[in-house]
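1. Here is the input, now give the coordinates:
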Amino acid sequence: MNTAEVAKKFKDLGWKNGLDYDRFSLRELEDRTVITLWKLRNYGPTIPQVLETQNNLQVSWFSDAVKKISTRKSPYETMLRHNKYNRTKGQPVTPDMVEAAAEQAIAWAKVQDLDAQLQAYRVRPLHLTFDEYGPAHLAARALCGDIDQLRHYQDRYAAGHLEEFGHGGHIHPNRLHINTDTIARAIEYAEGMIARGEARSPTVAPSS
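-> You can find the predicted model right below:
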């Protein structure tokens, strides 16, 4: 198979194809979307082709919160990324192999516990959220209505305790995703969740 044929097979199976640095195919399920990043690798005529896939999970309510708090422009904002790469070898890779990879991705996505993942972001130690986990942590706090904790972050940040947020000389400024603006937007988002009675948990997580 070639790349166009792999993409067509995903499409024939009901997936939508896209490109964002890597090729990806996505499939909307009942309450979540599975996104599979994939590459078709060719190493030579005598070496098997390799279909390499990595599965990601998108949830609309989580993605919306992250995007509004961080203002990131990614076409998809994942809630969970499977660290494992799946590699299927074939000489050549066949449509059945692509279908098996698609079925595996759907099966993986269906068993993920969304509430558990939300809580994992929510209780992540604050000083470890300087990277891409920063917006996810703020979003989880906002979605759960942790307004007092977010205001505590705002006060500590304003007082100059930046080390609590992972800010250090070894970290490039472009990677500092928790700052005055994102904290303020998280507070605003949390206020909206509380006002609408949509906060996802009444229990305030332990302070970071």
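2. only C-alpha atoms for contact and neighbour calcs from this point on.
-> Noted.
3. what about residue 194, helix or strand, and which?
-> Using DSSP states H and E, residue 194 sits within helix 180-195.
4. Show me what that helix is packed against.
-> For helix 180-195, the packing partners by 3 or more CA pairs under 8 Å, 6 or more residues apart in numbering; DSSP states H and E come out as helix 60-70, helix 133-143, helix 147-158.
5. Now the second one, please; I'll put the structures next to each other:
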Amino acid sequence: MKTADVTKTLEVLGWETHTDEVGDKFTHFYLPDRTIQIIYGVRKFSNAQQLEAMLSLSTDAFSKACSEISGDGAGYTPLIRAWKGIRMKVPEVLEEHVRQVSSESIQWAKGQDLEAGLKTNASLPTDAPGARAVWHLGALAVLGDIARLRSYQISFEAGDRLGFVNYVTRGYIDRAVGLAQHFSCN
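-> Got it, this is the predicted structure:
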């Protein structure tokens, strides 16, 4: 089976499939309170194939908060990532293997604690590298932690960036405060 065949099978199973800007395949499956993402592919070996799947999940609220805070328009931001994905090495990848990956991915996602995922991201240090700063702000916003975010505003006003990566501006903090106010009212 080729990656294109895996894509067709996932679509039949209800997954929404996509290709990113470099050609990697990923797919989303929507549950009432969370979205599962699989980044997948088929690797060929001389005597076998390996179906590989990296798993993550998110919520609409977290993804939208991170997108609005950063202003990048990203549609999906992972809230929880699986430490290890699924790797299935078999003589030939068959539809039953794709079905198994789909089922295992959904079961994994259903077993994850969304509140704990938000708290983990909210507890990231302000000097966390890369996108983690936005995840931190997004989680604080979704949790409605207005007091903490306002303390960040005060620090930024005083010239203390709290160790945030350079791309995090006062605008990021301001947008996070506005979102936190929104989430705390709902």
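6. What would you report as the TM-score here?
-> Once superposed, chain against chain, the TM-score is 0.91 (TM-score structural alignment, normalised by the length of the second structure); 184 aligned residues with a CA RMSD of 1.6 Å.
7. Find the nearest non-adjacent residue to the residue nearest the centre of the first structure, please.
-> The first structure has residue 78 as the residue nearest its centroid, 2.2 Å off, counting by CA atoms, centre = their mean. Excluding its sequence neighbours, the residue lying closest to residue 78 of the first structure (CA to CA, 6 or more residues apart in numbering) is residue 58, at 4.5 Å.
8. any idea how far the one you found is from residue 96 of the first structure?
-> 25 Å (CA to CA, to the nearest Å).
9. ditto for residue 181 of the first structure
-> Per CA to CA, residue 181 of the first structure is found 48 Å from residue 96 of the first structure.
10. Residue 85 of the first structure is nearest to which of the helices and strands packed on helix 180-195 of the first structure?
-> Smallest distance to residue 85 of the first structure across those (CA to CA): 20.6 Å, for helix 133-143.
11. helices and strands around that closest one, which ones?
-> Looks like helix 133-143 of the first structure contacts helix 60-70, helix 114-122, helix 147-158, helix 180-195 (3+ CA pairs under 8 Å, 6+ apart).
12. can you redo those helices as a markdown table with distance to residue 35 of the first structure?
-> Below are these laid out as a markdown table (distance: least, CA to CA, whole Å):
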| stretch | distance to residue 35 of the first structure |
| --- | --- |
| helix 60-70 | 13 |
| helix 114-122 | 15 |
| helix 147-158 | 31 |
| helix 180-195 | 26 |
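13. Output the ones you listed in JSON lines; the columns should cover mean neighbour count and distance to residue 136 of the first structure.
-> JSON lines is the format used below for those (neighbours: other CA atoms under 10 Å; distance: least, CA to CA, whole Å):
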{"stretch": "helix 60-70", "mean neighbour count": "19", "distance to residue 136 of the first structure": "6"}
{"stretch": "helix 114-122", "mean neighbour count": "17", "distance to residue 136 of the first structure": "6"}
{"stretch": "helix 147-158", "mean neighbour count": "17", "distance to residue 136 of the first structure": "13"}
{"stretch": "helix 180-195", "mean neighbour count": "19", "distance to residue 136 of the first structure": "10"}
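14. Quick check, residue 40 of the second structure in contact with residue 19.
-> No - assessed by CA atoms under 8 Å, residue 40 of the second structure is found out of contact with residue 19, at 10.4 Å.
15. where do the contact lists of those two overlap?
-> Jointly contacting residue 40 of the second structure and residue 19 under the rule CA atoms under 8 Å, 6 or more residues apart in numbering are 25, 26.
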